[in-house]
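S.K.: this is a predicted model, with the sequence first.
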Amino acid sequence: MSERRPEPGLTREIELLWDLREPGRRGPKPKLNREAIVRAAVTAADAEGLDGVSMQRVARELGYTTMSLYRHVDSKEDLLVLMLDAAMEQDPPQPRADGDWRAGIGEWVAGCREVYRRHPWMVYAVVFGPPLGPNGLRWMEAGLRELVRSGLNTADAVQVLTTVSSVVRDTYRLELDMRRAAEAAGSTLAEREHAYALSLRRVVTPERFPTIAAMLDDGVMAAPGPGEATTPTEDMSFSLERILDGVESYVERRRRAARLPASP
């Protein structure tokens, strides 16, 4: 049986992210190099979002011509691939000494939120697949490590990690969109949510929307009190905990089934 070769596009991305296409250099590092280009691009994206990143803008910030950049990065698309991995240089959580995998996933999620807060543009970048770069793989390793500790096999752990990471990313993107809309209206996120609840009360009746009416009566969208969660990402712990409850329940059922004697 012949070995399956990687897809050409993935091979190219691996070579790009791991710098496998360039021979090793001797002597001092040139003043303009790929690392400096990527760092300048990340800084521009942090300040102005992805729309503020172009090869011309990065070249101007570095004091070089645009053509000089193309000697190190083939295209803006390649630059974005490198930016996404570089933005994840923050170290992921280390293994917990007590082996508490749920707390470990909680720390992993908190770390992801911190990365997104530092680099908000990341949640708007198009993602074509799982990570391939050194930093992305470090975060993937850390998340999978905790889920495998729960008793999941690696295949199931990948699926759960994909779900958890999607929840964190999409929730933070929703928060950013809501925050920008609130700022454009001259209010805060909490004020806008409270105004939304007040507006709903004008049209929601228990006869037509009984569950939404009950939600409003429960004060779900009331102004938060001291110490209460005020943003979607701060308020997502309940959903994440229920995902982890499901993992724990599944692993326990599988363990019980493995201990049962076989049916005659």
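M.R.: Thanks, I have it.

S.K.: hey, let's count contacts and neighbours off CA atoms from now on
M.R.: Will do.

S.K.: OK, contacts around residue 147?
M.R.: Counting by CA atoms under 8 Å, 6 or more residues apart in numbering, residue 147 makes contact with 101, 105, 157, 160, 161.

S.K.: which of those lies closest to residue 229?
M.R.: residue 105 (19.6 Å; CA to CA).

S.K.: I'd assumed residue 148 was in contact with the closest one.
M.R.: No. Judged on CA atoms under 8 Å, residue 105 makes no contact with residue 148 at a distance of 10.9 Å.

S.K.: spell out the secondary structure type for residue 147.
M.R.: Using DSSP: H, G, I helix; E, B strand; the rest coil, the structure places residue 147 in helix.

S.K.: from residue 136, how far out is it?
M.R.: Distance of residue 147 to residue 136, given as CA to CA, to the nearest Å: 17 Å.

S.K.: please apply the same query to residue 130.
M.R.: According to CA to CA, residue 130 stands 8 Å off from residue 136.

S.K.: pick out whichever of those two has more residues nearby.
M.R.: Using other CA atoms under 10 Å, the more surrounded residue of residue 130 and residue 136 is residue 136, with 18 against 11.

S.K.: hang on, isn't that one packed against residue 90?
M.R.: No. In this structure, residue 136 is not within contact of residue 90 by CA under 8 Å, at 10.2 Å.

S.K.: where's residue 98, which helix or strand?
M.R.: Under the criterion of DSSP states H and E, residue 98 resides outside all helices and strands.

S.K.: should've said residue 139
M.R.: If you go by DSSP H and E, residue 139 is part of helix 134-149.

S.K.: how far does that helix sit from its chain's centre?
M.R.: The chain centre lies 13 Å from the centre of helix 134-149; the measure is CA atoms, centre = their mean, to the nearest Å.

S.K.: how about stretch 11-21?
M.R.: The chain centroid and the centroid of stretch 11-21 are separated by 22 Å under CA atoms, centre = their mean.

S.K.: so which bits of it are buried?
M.R.: Neighbour counts over stretch 11-21 (16 or more other CA atoms under 10 Å) mark 13, 14, 16, 17 as buried.

S.K.: in addition, the following structure is provided for comparison:
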Amino acid sequence: MIWTRPERTGRGPRPAHTRAEIARAAVRIADADGIEAVSMRRVAAEIGCGTMSLYNYVPRKEDLYELMVDAAAEEHDLSALPTGDWRADMLTVARDTRDLMRRHPWLTRLLSAAYGFTPNTLRHLERCMAALEGLDATGGAKLELLSMINGSVMAFVSNEVAAAERARAVPWTPEEEQAVRNAYLTAELGSGRYPHLAAAVAENPAPTGPHDYEAAFERAVGRLLDAFDHGGSTA
């Protein structure tokens, strides 16, 4: 792991670049053009060094990805936690994580157990666990809750990013597309082939305008917290 290797030894001249500088350059590229645009060659050009020289700082592309995740995780703003109200704190965590992933949509592609224990992600997890002190649950259950919140946020942001990309790519408005899709769905549900689905939709009519991601996000996180608040995951 790159974290177990010293950034520089005590011998020789001071390196011309730092891991932090390299990570920031890679993040800028990914923010502008997507994770596919991040290559050792392009990062090297961004910081003004040769491609082979970059390998002296970052031996593998996987190490570069890990540096990027750590750089992004440094942006978590949980300075007000813990407040003593674990539910409110977890909602803050969810909102903060969503804002972070919106700023860096490529994070949904990289976040995994492989890159989940960088220095800044560990600091973030420690602050979250401190905020969960008031939850009557095992340490394992608390970690599961954090994982579920993170997964829910990733799913929401992925959908938001996909919707935004589609809106830019098609020649019609989201309202026009929603109207056409609602008409198709109404006809299909009226066919009698999907009685259970039709009953569920009848109780919750399809929106006529753009999907309200804000309300859906708050509702989903709230229901997730309800499950833990009611003691269902304390074993």
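M.R.: On my side now, so go ahead. The shown structure was predicted, so the numbers you read here are calculated from the model rather than taken from an experiment.

S.K.: and the TM-score between them?
M.R.: Put the two chains on top of each other and the TM-score (TM-score structural alignment, normalised by the length of structure 2) is 0.86; 234 aligned residues with a CA RMSD of 2.8 Å.

S.K.: find the residues that touch each one of residue 130 and residue 136 of structure 1.
M.R.: Joint contacts of residue 130 of structure 1 and residue 136 (CA under 8 Å, 6+ apart) do not exist.

S.K.: corresponding residue for residue 57 of structure 2 in structure 1?
M.R.: When structure 1 is aligned by TM-score structural alignment, the residue opposite residue 57 of structure 2 is residue 72.

S.K.: the residue nearest to that match when sequence neighbours are not counted: neighbour count?
M.R.: Using CA to CA, 6 or more residues apart in numbering and skipping residues adjacent in sequence, the residue nearest residue 72 of structure 1 is residue 34, 5.5 Å away. Residue 34 of structure 1 has 18 neighbours, counted by other CA under 10 Å.

S.K.: can you find the partner of residue 34 of structure 1 in structure 2?
M.R.: Aligned by TM-score structural alignment, residue 34 of structure 1 pairs with residue 19 of structure 2.

S.K.: quick one: map residue 146 of structure 1 onto structure 2.
M.R.: Using TM-score structural alignment, the equivalent of residue 146 of structure 1 in structure 2 is residue 131.

S.K.: spit out the contact partners of its match.
M.R.: 81, 82, 83, 84, 85, 86, 89, 90.

S.K.: what about the last one, which helix or strand?
M.R.: Secondary structure assignment for residue 90 of structure 2, by DSSP H and E: helix 86-103.

S.K.: what angle sits between that helix and helix 119-131?
M.R.: Computed by axes from the mean of the first three to the mean of the last three CA atoms, to 10 degrees, the angle separating helix 86-103 of structure 2 from helix 119-131 equals 160 degrees.

S.K.: quick one on the thing from earlier: which one of the contacts of residue 147 of structure 1 sits closest to residue 40 of structure 1?
M.R.: Among the contacts of residue 147 of structure 1, and counting by CA to CA, the member closest to residue 40 of structure 1 is residue 161, at 30.7 Å.

S.K.: show me what contacts the residue mapped onto that closest one from structure 2?
M.R.: When structure 2 is aligned by TM-score structural alignment, residue 161 of structure 1 is paired with residue 146. Counting by CA under 8 Å, 6+ apart, residue 146 of structure 2 touches residue 128.

S.K.: SS state for residue 146 of structure 2?
M.R.: When classified by three-state DSSP, residue 146 of structure 2 comes out as helix.

S.K.: before we move on, what about the one 4 residues further on?
M.R.: Three-state assignment for residue 150 of structure 2 (three-state DSSP): helix.

S.K.: likewise residue 67 of structure 2?
M.R.: Under three-state DSSP, residue 67 of structure 2 falls in the helix class.

S.K.: what's it aligned with over in structure 1?
M.R.: Per TM-score structural alignment, residue 67 of structure 2 is aligned with residue 82.

S.K.: do the same with residue 121 of structure 2
M.R.: By TM-score structural alignment, residue 121 of structure 2 lines up with residue 136.

S.K.: for residue 221 of structure 2, same thing?
M.R.: Aligned by TM-score structural alignment, residue 221 of structure 2 pairs with residue 240 of structure 1.

S.K.: and that match, how many residues sit next to it?
M.R.: Residue crowding around residue 240 of structure 1 was assessed by other CA under 10 Å; the count is 18.

S.K.: now residue 169 of structure 2
M.R.: As a measure of burial, residue 169 of structure 2 has 9 neighbours, counting by other CA under 10 Å.

S.K.: same check, this time on the one 5 residues further on
M.R.: Residue 174 of structure 2 has 17 neighbours, counted by other CA under 10 Å.

S.K.: ok, it - contacts?
M.R.: Residues near residue 174 of structure 2 by CA under 8 Å, 6+ apart: 167, 209, 210.

S.K.: okay, and the first one sits in which element?
M.R.: Using DSSP H and E, residue 167 of structure 2 falls within helix 139-169.

S.K.: what's the average distance of that helix to structure 1?
M.R.: With mean CA distance after the TM-score superposition for structure 1, helix 139-169 of structure 2 departs from structure 1 by a mean of 1.4 Å once superposed.

S.K.: taking helix 86-103 as reference, get the angle to that helix.
M.R.: Going by the same axes, to 10 degrees, helix 139-169 of structure 2 makes 40 degrees with helix 86-103.

S.K.: with adjacent residues omitted, what lies nearest to the aligned residue in structure 2 for residue 102 of structure 1?
M.R.: Matched across to structure 2, residue 102 of structure 1 falls on residue 87, judged by TM-score structural alignment. Spatially, and ignoring its direct neighbours in sequence, residue 87 of structure 2 is nearest to residue 225 (6.8 Å; CA to CA, 6+ apart).
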